[in-house]
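Student: Here is a sequence with its predicted model. Questions after.
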Amino acid sequence: MAETLPERNSAAEEQDGNKKPKEHSVRLRLLTPLSRKQWAATSAVVFLAFLIVAGVAVLIARWVMGLEAVEEFVARYPGEYALPESAPVGIPAWLGWQHFFNMFFLFLIIRTGVQINRERRPQGYWRSKRGGKKISLTLWTHLILDLLWVINGAVFYILLFATGQWVRIVPTSWEVFPNAVSAGLQYLSLDWPTHNSWVNYNSLQELAYFITVFVAAPLAIISGFRLSAYWPKENKSLNSAFPIGLARNLHFPVMVYFVVFTVIHVFLVFATGALRNLNHMYGAQDSTNWTGFMFFVLSLVVMAVALVAVRPSLVAPLAKRFGEVTAR
């Protein structure tokens, strides 16, 4: 969830421009979206810097892994610890569906969130049948996707604890921390830890999934709700306990976290045995064939179609069922 930047009054802008023309022009340049060439140049610089930093990190990690004390540490903590005997084995089909829907909604939420912050003249507006504030169709789409994502998450939480799958992503031993450090060193040194995610995630995966599910997701929901029009803004106690500035400072970094997590997650899925990993996630089977890969490709097609379908012009007929839609 996100808010659009408030529009300035034209008279105030003119007056401000007469007093501080230089400051005003600088502010306008900062608000102007980057061109494609600027985006390309920025992306190239960031990618080059990433490669340099990654190369240095790998060299340092390989040197560290050669130290006797570190070798003993890795031998003692190989990167994972044994789960309780009651832990379920395998990844059920419902978890694969939850994984897809979570990715589907999250991708569209990030997409519409970026659009909201870049949108200066919305293509249309929506207002509830019960009245209230008029919002852009892009923001309405963003809120609907948020709601569907929360519902999907609620179902995930229920099934996670009802089936015992929670034990795979919730640390049950303090050994998770030294094992996570060990797994991280192995990844950085490119001598990647061997594990069977069908039975048990390594400790670094476990902590990453735990943070994503039980920390990042709730922060995204509560900060987004604070920024939305549905927050009880007249409640001084709530506003004082959770200032809107804090919500803004949380919401964007959480979005960045989800993007970074997704990029790393997808990279490791393909780099550590793509067919078997995709079968785990999409085929609910521990085998090496093309079933999971085909479902993965199909999911990308569905997401691509959805990306086109969430345009305001195509969303408007659906939005009209729940309120009043007007042109800009």
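Tutor: Done, it's in.

Student: use CA for all of it now, contacts and neighbours both
Tutor: OK.

Student: what are the ranges of the helices in the chain?
Tutor: Remark: helices assigned in the chain by DSSP state H are 10-19, 21-31, 36-65, 68-76, 93-118, 137-162, 176-188, 203-211, 217-227, 236-241, 244-271, 274-278, 291-309, 312-320.

Student: In the longest one, which residues are buried?
Tutor: Which is helix 36-65. 58, 61, 62, 65 (16 or more other C-alpha atoms under 10 Å).

Student: can you put these in TSV and add distance to residue 153?
Tutor: As requested, the buried residues of helix 36-65 are exported to TSV (distance: C-alpha to C-alpha, whole Å):
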residue	distance to residue 153
58	36
61	37
62	39
65	39
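
Student: Nearest to residue 73 among those?
Tutor: Checking the buried residues of helix 36-65 against residue 73 by C-alpha to C-alpha gives residue 65 as the nearest, at 9.6 Å.

Student: now the residue nearest to the closest one when sequence neighbours are not counted: how far from residue 325?
Tutor: Sequence neighbours aside, residue 71 is the residue nearest to residue 65 in space, at 6.2 Å (criterion: C-alpha to C-alpha, 6 or more residues apart in numbering). In this view, residue 71 and residue 325 are 64 Å apart by C-alpha to C-alpha, to the nearest Å.

Student: Between the two, which has more neighbouring residues?
Tutor: Using other C-alpha atoms under 10 Å, the more surrounded residue of residue 71 and residue 325 is residue 325, with 21 against 15.

Student: Pasting the second one now:
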Amino acid sequence: MSTPKSKQAAGILERWNGLGLWAKIGVSAVGLIVLLGVAVLVVRWLTSLTAIQDFMTTYPGASELPANAPVGLPAWLGWQHFINTFLILLIIRSGWQVRTTKRPAAHWIRNNKGLIKTPGNPTKISLDLWFHLTLDALWVLNGAIFIVVLFFTGQWMRIVPTSADVFPNAISAGLQYLSLDWPTDDGWVNYNGLQLLTYFITVFIAAPLAIITGLRMSGAWPKNATTLNKIYPIQAARALHFPVMLYFVGFIVIHVTLVLATGALRNLNHMYASSNEVNWWGFGIFAASLVVMAAAWFLAQPLFLRPVASLMGKVTK
């Protein structure tokens, strides 16, 4: 027997399902802003308490790095940052199209030629999925190069926790951000605890999750591995893959917002010009990168993808 509360909840759910995509995004954005406003008020009250102030004095927000940690951001890291951003933007775009497009504009079939041949009929996939998988392969390759160079140059010490006090420092930095009394930022030398943990999660947890869940859903996964498929069912991969994409979207939005709000020229010089100076060089390179990414976003449609895909297989309507 339904209660008035259950009927009310059902009515709210029905109205929510009746909203369009952009209406849902708008309502969610308004709700998020309200929640953030409440969180700011609560945290500002908390940081006025003596105990919390003492905690933030003990843990100002950043842990000490090892004595041999490198200082500054080298040029290779700037290039890696651009390539990763370029690829992840198109991966998110193509992944969303794969998820939402019901009638693909074209399909792709791999050429069953060369040294490696697939018995039987080659699998036909949508052109969007071909683009998504191709980008995934390039992203994995770029990530592998990044990890190798990261550990070879010692830059790993800037994004891997080396001390347990990173956790209370991360809490302190989070309180400072939410109270709108933002922590002193010196990303050229050291990230605060919250930045460090976020970068660690993104590089060493979220990225591998995206890879192993995407691989499980791809045609490269062995379909006849009965035991392995029972241990790691495709339903589990599908349940994780989309939330991981949402994590990357959220990370990008927050990351870009803080980069621009905490000293845009200096931060962009760190990321794009490998310099700790405050001038317009980093901004200029960043602006040029936006033009390149906007052009790629525009060109990532069937009209322009068909000729490229046809080099690797057969494209059919």
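Tutor: Thanks, I have the structure now. Source: prediction; values computed, not measured.

Student: And residue 92 of the second structure? What does it align with in the first structure?
Tutor: Taking TM-score structural alignment, the alignment pairs residue 92 of the second structure with residue 110 from the first structure.

Student: which ones are touching its match?
Tutor: residue 255 (C-alpha atoms under 8 Å, 6 or more residues apart in numbering).

Student: Now check residue 67 of the second structure against the first structure: what is it aligned to?
Tutor: That one, residue 67 of the second structure, aligns with residue 85 by TM-score structural alignment.

Student: Tally up the residues packed near its match, please.
Tutor: For residue 85 of the first structure, the count of nearby residues is 6 (other C-alpha under 10 Å).

Student: picking up where we left off before, alignment lookup: the residue nearest to residue 65 of the first structure to the second structure.
Tutor: Residue pairing (TM-score structural alignment): residue 71 of the first structure is matched to residue 53 of the second structure.

Student: Then residue 272 of the first structure?
Tutor: In the second structure, residue 272 of the first structure lines up with residue 262, judged by TM-score structural alignment.

Student: Residue 66 of the second structure and residue 158 touch, don't they?
Tutor: No - applying C-alpha atoms under 8 Å as the test, residue 66 of the second structure and residue 158 come out as separate, 9.2 Å apart.

Student: quick one, which of these two is more surrounded?
Tutor: A direct count of neighbours by other C-alpha under 10 Å for residue 66 of the second structure and residue 158 places residue 158 higher, at 23 against 11.

Student: And the more buried one? What does it align with in the first structure?
Tutor: In the first structure, the residue matched to residue 158 of the second structure (TM-score structural alignment) is residue 168.

Student: Over to residue 226 of the second structure?
Tutor: Checking TM-score structural alignment: residue 226 of the second structure goes with residue 236.

Student: and the gap between its match and residue 243 of the first structure?
Tutor: Counting by C-alpha to C-alpha, the gap from residue 236 of the first structure to residue 243 of the first structure is 10 Å.

Student: The two - which one has more neighbours?
Tutor: residue 243 (15 against 11).

Student: Could you measure from that one over to residue 226 of the first structure?
Tutor: From residue 243 of the first structure over to residue 226 of the first structure (counting by C-alpha to C-alpha), the distance is 8 Å.

Student: Report the separation between the residue most central in space within the second structure and residue 254 of the second structure.
Tutor: The residue lying closest to the centre of the second structure (C-alpha atoms, centre = their mean) is residue 248, at 2.3 Å. In this view, residue 248 of the second structure and residue 254 of the second structure are 10 Å apart by C-alpha to C-alpha.

Student: Residue 228 of the second structure too?
Tutor: In this structure, residue 228 of the second structure and residue 254 of the second structure are 37 Å apart, going by C-alpha to C-alpha.

Student: again, but for residue 245 of the second structure
Tutor: Distance of residue 245 of the second structure to residue 254 of the second structure, computed by C-alpha to C-alpha: 14 Å.

Student: of those two, who's got more company?
Tutor: residue 245 (20 against 11).

Student: Translate that one into the numbering of the first structure.
Tutor: Aligned by TM-score structural alignment, residue 245 of the second structure pairs with residue 255 of the first structure.

Student: got the contact list for that match?
Tutor: 110, 220.

Student: can you do 10 Å?
Tutor: Residues in contact with residue 255 of the first structure (C-alpha atoms under 10 Å, 6 or more residues apart in numbering) are 106, 109, 110, 113, 114, 216, 217, 220, 261.

Student: Can you tell me which of the residues you listed lies closest to residue 199 of the first structure?
Tutor: Proximity of these to residue 199 of the first structure (C-alpha to C-alpha) peaks at residue 261, which lies at 21.9 Å.

Student: and that closest one, what does it touch?
Tutor: Residues near residue 261 of the first structure by C-alpha under 10 Å, 6+ apart: 208, 209, 212, 255, 267.

Student: Relative to residue 91 of the first structure, which of the residues you listed is nearest.
Tutor: With C-alpha to C-alpha as the yardstick, the closest approach to residue 91 of the first structure among the contacts of residue 261 of the first structure comes from residue 209, at 14.5 Å.

Student: Can you give me the distance of the closest one to residue 265 of the first structure?
Tutor: Computed as C-alpha to C-alpha, the residue 209 of the first structure to residue 265 of the first structure distance reads 10 Å.

Student: Neighbour count for these two, which is higher?
Tutor: Legend: neighbour count by other C-alpha under 10 Å for residue 209 of the first structure and residue 265, higher for residue 209 (18 against 14).
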